[in-house]
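Chemist: Return a 3D structure for these sequence lines:
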Amino acid sequence: MIEVLFFAQVRERLDCASLSLAFPATGLDLDGLQARLIAEHGPGWAEVLGQDNIIRAVNQVVAERNTPLNDGDEVAFYPPVTGG
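Modeler: Okay, the predicted model is just below:
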């Protein structure tokens, strides 16, 4: 299983805090996971997850889109964070 978490405006716009997905036998990278989520949930998800400024993390480490995933990983999608 892969645990997928959504934070802040991403969670609000998708109306979803988390999902658990079966890990495919063929393997998957972060970009493939995003494509799967969009295919399963529709164009609204494409609009949110496809934004260039969305941050993606695997096991709490910011990751590139081609990062390979493993069974048991935690993936998070969240907007850029600013502070003062």
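Chemist: can we go C-alpha only for contacts and neighbour counts from here?
Modeler: Noted.
Chemist: So which other helices or strands are in contact with the longest helix along the chain?
Modeler: In the chain, taking DSSP state H as the definition, the longest helix is helix 30-41. Judged by 3 or more C-alpha pairs under 8 Å, 6 or more residues apart in numbering; DSSP states H and E, helix 30-41 is in contact with helix 43-49.
Chemist: To compare with the earlier structure, here is another sequence to fold:
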Amino acid sequence: MLKLLFFARLREDLGTHEETLELPEGVTSVAALREFLCRRGDNWQTALHRPGLFVAVGQQVAGWETPLQGDEEVAFFPPVTGG
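Modeler: Model (predicted):
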């Protein structure tokens, strides 16, 4: 099972902060997972294609082409700013 986490504005935009799901057939990378999730609707498409979006797999910052095997924690988070 994949554990998906959504932080900050993503949590608000998507209406969820966490979910688990079986790795969908044909989804072999973080990029493919993002496209699978975007099929849920316009709010998912907008949120997950926001410029500067980061992803972590197993609590390590990862790239979109990072492979998935189905038992990872995948976290999506927007850029962090401070002041």
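Chemist: Overlay the chains and give the TM-score.
Modeler: TM-score for the superposed chains, counting by TM-score structural alignment, normalised by the length of the second structure: 0.89, backed by 83 aligned residues with a C-alpha RMSD of 1.4 Å.
Chemist: Between the two ends of stretch 60-70 of the second structure, how far is it?
Modeler: 16 Å (C-alpha to C-alpha, to the nearest Å).
Chemist: what do you get for stretch 33-48 of the second structure?
Modeler: Rule used - C-alpha to C-alpha; the end-to-end distance of stretch 33-48 of the second structure is 10 Å.
Chemist: can you check stretch 17-25 of the first structure too?
Modeler: End to end - C-alpha to C-alpha - stretch 17-25 of the first structure spans 25 Å.
Chemist: Equivalent analysis for stretch 1-13 of the second structure, please.
Modeler: 24 Å.
Chemist: cool, and stretch 7-21 of the second structure?
Modeler: So stretch 7-21 of the second structure: terminal residues 18 Å apart, C-alpha to C-alpha.
Chemist: Stretch 63-74 of the first structure too?
Modeler: Stretch 63-74 of the first structure: ends 12 Å apart by C-alpha to C-alpha.
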